Structures are given as C-alpha cells and as structure tokens.
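Novice: Sequence below, structure please.
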Amino acid sequence: MPRNTSGHLVPGVIPPALAVPPSITRPEYVGKAAPRPFTGSDVYDDEAVGRIRESGTIAAGAIEAVGAAIEPGVTTAQLDQIAHEYMVARGAYPSTLGYRGFPKSCCTSINEVICHGIPDNTVLEDGDIINIDITAYKNGMHGDLNKTFLVGTVSEDARLLVERTQEALNRGIKAVAPGRQVNVIGRAIESYAKRFGYGVVRDFTGHGVGSAFHSGLIIPHYDAAPQFDDVIEVGMVFTIEPMLTLGTYEWDLWADDWTVTTRDRSLTAQFEHTMVVTERGTEILTLP
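Specialist: From the prediction side, this is the model:
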C-alpha cells in the first residue's frame, strides 16, 4: 500500500491516462506545456454563463457518481475512471487531463493532501477523508468544483473539519456582492475558521474560470490580503474553494510537482463551487 509506517501517504503507481473519444473537443492547452495567456474578461454574458453552467452541471454529476463509489477498499484510480467515464459520456472533456502535464481526469486528495493529489493505486481505508476535484470542459467552457467525502467511520475531529470547511465555503459565497473587493471573501472564511483554531491555506486560491481553466483572477481565502483588490462585478465568474487544516497552513510539494501536503501532515479538507455574480449575490453554476 502506498503509505508509510506512520500511515501517511507516499506516491503510488499511476496507471496510464484514460482515452477521450476524438469527437470531444479538447481545451487548447492539451498537448502543450502550459495554456496560452488569458487575455479575456472574467465577466460573461447570459449565453456564456449558460455554457459554463452546462459544464458545471456535468462536473457536479461526476462528483456525485464518484462519491457514491467511495468506500474502504476502493483505489483512487478507480474513482478517476468513474469521473472520466461520466464526463466523456456527456460529451465533456476532463479539464485536468493534460493540463500542464497532469496525467489524470480528476484530483483525489486524501487526509493530509491539501490539493492536486494524482489518482493511483492508493486504497481508501476506513477513517480516511478524501477530496474529489473535478472540472468539465464543453462548448468552450470549464465548470469546476470539489467536495470532501468521509470514508467509512471517521474521527470526530475529521468529521467536524469537513463539516466546517463546507460552512466556510458557504460563508465565503455569502460575502460576495457587486462593488465589494474580492478580499472580503477570505475575511469571511478566515474569521469563521479561526473560531476552531483551523489553519487556512494561503497559497492555493480560488480563481477566475470559464473560457480559461484559470484566468488569472485570484480569490484569496484568508484575511489580511488587501493586495487582492479586484472589484466584484455582475456577471463575473470565479471559484471559491477554501482549504482548512487541523494544524499549519504551511505545505510541502511532492517530487511529482503536483501533490501538496500539509507540512505537519495534519488533516485538511476543501470544498469548491464555480459561481456567477448577480445583482443580489451569486448563482452557483456547479450543481447536479
């Protein structure tokens, strides 16, 4: 099993990438080292938002399909296959596949993995928590979300961390309003997380999404980030995706250049939605 004697994760064996039918349109970055620089706007009209919503609905359905299969004994590669098959069956391309060389169709981040875990032969164990991060691309638009699931019977600390991370996302979403700066989102999230002594990851953020997987717009999840002063506008589309930990917000990166873990190997959870800003707040675009 790809875990060490302390029960912490170590790299496993990554199976080959799954095939996407040639009839499905690829994002422009597939086969390249990096996507082309984004020069568009993060504000979309109703027609474009409708296409983002369609992709987001597919991604959300894929998350639910994966979640239904999560149990002790399942490998993260098996979960990746479920996500992959769900998306391609609906004419969508799995956005992570080939993005800056990422080899799989979703991210699977277990326990101390903050984000970007690569599906492999790691076997889920009773008491784990696992984040599934899925983005679907269809009709020129990406829809991006993630969700943390409980595996079997988990500790009370783990259960509360997952529950409160979801609530932190809800509070971040409620802070969104036209005319405010994006840094109010992190202020709402961290003020809630601090009540429980949780760490709030700083270096991995929400982002603009739509015609680009990551547009360059940064949505911080922590307080004291006045440099992130973009003004929220009606029609703006972005993700909010707080990552909370039971310990430090500092992190380490594996040699694969993707897998990010908490430096102290404490548990971490994450939730994410893609949303569009409305006159009154937001509409979530990643619902099944």
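Novice: Please count neighbours and contacts with C-alpha atoms only from this point.
Specialist: Will do.
Novice: where along the stretch 1-150 of the chain do the strands fall?
Specialist: Taking DSSP state E, counting those that start in this stretch, the strands of the stretch 1-150 of the chain run over residues 93-94, 107-110, 113-115, 129-138, 141-150.
Novice: Of the ones you listed, flag the one that's most buried.
Specialist: Highest mean neighbour count of those: strand 129-138, a mean of 29 (counted as mean count of other Cα atoms under 10 Å).
Novice: quick one: it to strand 141-150, angle?
Specialist: If you take axes from the mean of the first three to the mean of the last three Cα atoms, to 10 degrees, strand 129-138 sits at 160 degrees to strand 141-150.
Novice: any chance of the strands of the stretch 1-150 of the chain in JSON lines, plus distance to Gly67?
Specialist: Output for the strands of the stretch 1-150 of the chain, formatted as JSON lines (distance: least, Cα to Cα, whole Å):
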{"stretch": "strand 93-94", "distance to Gly67": "17"}
{"stretch": "strand 107-110", "distance to Gly67": "11"}
{"stretch": "strand 113-115", "distance to Gly67": "17"}
{"stretch": "strand 129-138", "distance to Gly67": "8"}
{"stretch": "strand 141-150", "distance to Gly67": "7"}
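Novice: quick one more, to check against the first:
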Amino acid sequence: MIQIKTPEQIELMRESALIVSRTLGVLAKEVKPGVTTLQLDKLAEEFIRDHGAEPGFLGLYDFPNTLCMSPNAQVVHGIPNDTPLAEGDIISIDCGAKKNGFYGDHAYTFEVGEVSQEVKKLLQVTKESLYEGIRHFRAGNRVGDVGFAIQQYCEDRGYGVVRELVGHGLGTKMHEDPEMPNYGKRGRGKKFTEGMVVAIEPMINMGTQRIKQLRDGWTILTADGKPSAHFEHDVAIVDGKPELLSTFAYIYEALGIQSNEEDEFRKEALSL
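Specialist: Below is the predicted model:
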C-alpha cells in the first residue's frame, strides 16, 4: 500500500534527505586515489550520527556497513573494504539516514582522479536519465511513465538498463510501495498522486543489462565486467509536480562544479 505523506511529513523527510546530501558532500572531498572504502564508510557514519541521525543502511536486512560502495563493474550493494581506490576508478556511493522516524536515501557515482571519456559519458547519461525520469513523476502519471523515460533515454544511447533492481517508495520504511523500475511502458502501473515520495535511481551499465551477484550475498556486478553508474534522488509530489528533497549541491560545492540541473525541481534556491 502506498503511504501518502502530509506536508509536515515531507518536511521531515527533506531533513533526512539533506543529511544524506551533506554526507555525500563531505565524502566528495575525500574520494581520491589511495583512500579505502572502509575509511569513507567510517567518515560517513560519524557525520550522520554527529548530525542527530542514524545510518539508514547499517543493520538493514543485516547489511554490515553505513554505505553501499560499488566501484567500476559493481552496480550496487558493494560492501566497504580495505582495497584502496585507484586513479581512473569510479565509485557509486549509496547512503541512507534516518531522523525523526523517516528515511533519506540517495546516491552518486564519483570519478576517482581522471577517468576515460567513455566512462564520463556513461556517468553523464545516467545522471541525465535520472532527471528525465523525475520530470514524469507528477500527479496523474504512472510508474511506467518514469521507467519508460529512463529506459528510452539510456537505450537510445547504447547502454544497458538493469531490470532486477528498482527504485522505491520511501518513508518510515526504507522500501515502501510503489516499486519504481527504470524501464516500462507509458500509461502502465500505479498512478501518482499528491504527497507521494519515492527514490528514483537509474542503474545503467556500459554494456549488457545483465547482472550477477557475488557470494557475499550483497554485491551486484555487471555480467560482462563493464562499468556501471548509479544516481538517485528522493522526490515528492507537491502541488502536483516533482520536488526534490535531496540535492547534489553539496557534492558540486566540494568539487567546484557549477550546475543548474536541479532548479526546475525546486520552488526556491537551496541555501547551502
């Protein structure tokens, strides 16, 4: 059952989402060759707790860490470890936080040093597809409208869209209805209404859409070993239109990136 949020609950969810956003901003300064994903994981846990929240992933379904850290051919759910990041890697960092009884959950794929133009293009298209999907998350549309927009945008550019892993509703539970696939048919699926909150998260592969799982029971890899990218935002329907609760602005501030990509999904400028 879809849990509709009141305006007051949406504001509480925005607070949780922005803790995740700020955490990713802190990590953005530290993602560099030689750092380990375990070091980043410890930093994230400390920051989340210091800001009055709990790590959303730690212990969830028995996951052992604060962050899902998925480098290169890992799609999602990678477990932090002692292996240093290397020049030319990419690393998808998925982070969750819980405050005031509500979850925030979003993700960004970072470049480690200088990466190839081919990989840059994968990241660019994946992030652009996220906003293509968000544009269709509005009252009266359906789940398939968002999935179709993401799928078409990525497949038209030659990328594989993962089928087995999907976005989701968000609230007092990390995963609520509805499921939000990154593929689909327009006009199909559950209808969107005022007060819905979801996490939209394209997971896009440079090669095949097919995936496999490591024996650790968590880590998902591309079947062909080619890189994968993952970007995720928390979005509410407010006044019938999509409104971002999360932001990449803290990441961009840390990395010195200028961007207005989020402006159309905000009523007013975000104060950093």
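Novice: re earlier: can you check which of the strands of the stretch 1-150 of structure 1 gets nearest to Ala255 of structure 1?
Specialist: The closest of these to Ala255 of structure 1 is strand 113-115. By Cα to Cα, the value is 13.7 Å.
Novice: neighbours of Val162 of structure 1, just the number please.
Specialist: By the criterion of other Cα atoms under 10 Å, Val162 of structure 1 has 27 neighbours.
Novice: can you confirm it is in a helix?
Specialist: Yes: with DSSP: H, G, I helix; E, B strand; the rest coil as the criterion, Val162 of structure 1 is part of a helix.
Novice: Give the equivalent position in structure 2 for it.
Specialist: Alignment note: Val162 of structure 1 maps to Leu123 in structure 2; criterion TM-score structural alignment.
Novice: Give the closest residue to that match in space, chain neighbours not counted.
Specialist: Nearest residue to Leu123 of structure 2, sequence neighbours excluded (Cα to Cα, 6 or more residues apart in numbering): Ala229, at 5.9 Å.
Novice: Please apply the same query to Leu165 of structure 2.
Specialist: Nearest residue to Leu165 of structure 2, sequence neighbours excluded (Cα to Cα, 6+ apart): Pro181, at 7.3 Å.
Novice: looking at it, the one you found is touching Val161, isn't it?
Specialist: No: using Cα atoms under 8 Å, Pro181 of structure 2 makes no contact with Val161, being 9.7 Å away.
Novice: ok, now how distant is the most centrally placed residue in structure 2 from Val20 of structure 2?
Specialist: In structure 2, the residue lying closest to the centroid (Cα atoms, centre = their mean) is Glu232, at 2.1 Å. From Glu232 of structure 2 over to Val20 of structure 2 the distance is 11 Å, taken as Cα to Cα, to the nearest Å.
Novice: list residues touching both of those two?
Specialist: Asp105, His106 (Cα atoms under 8 Å, 6 or more residues apart in numbering).
Novice: picking up where we left off before, please name whichever of the strands of the stretch 1-150 of structure 1 is nearest to Glu85 of structure 1.
Specialist: Closest to Glu85 of structure 1 of those is strand 93-94 (Cα to Cα; 9.4 Å).
Novice: Where in structure 2 does the closest one fall?
Specialist: The alignment of strand 93-94 of structure 1 onto structure 2 (TM-score structural alignment) spans residues 54-55.
Novice: how big's the offset between the matching stretch and structure 1?
Specialist: In the superposition with structure 1, the average deviation recorded for stretch 54-55 of structure 2 is 0.5 Å (mean Cα distance after the TM-score superposition for structure 1).
Novice: What lies in contact with that stretch?
Specialist: Where contact means Cα under 8 Å, 6+ apart, the residues beyond stretch 54-55 of structure 2 that reach it are Glu45, Ile48, Arg49, Thr66, Gly96, Ala97, Lys98, Lys99.
Novice: Any idea how far it is from the middle of the chain?
Specialist: Mean-position distance between stretch 54-55 of structure 2 and its chain equals 17 Å (Cα atoms, centre = their mean, to the nearest Å).
Novice: The residue nearest to Leu123 of structure 2 maps to what in structure 1?
Specialist: Under the alignment (TM-score structural alignment), Ala229 of structure 2 pairs with Ala269 in structure 1.
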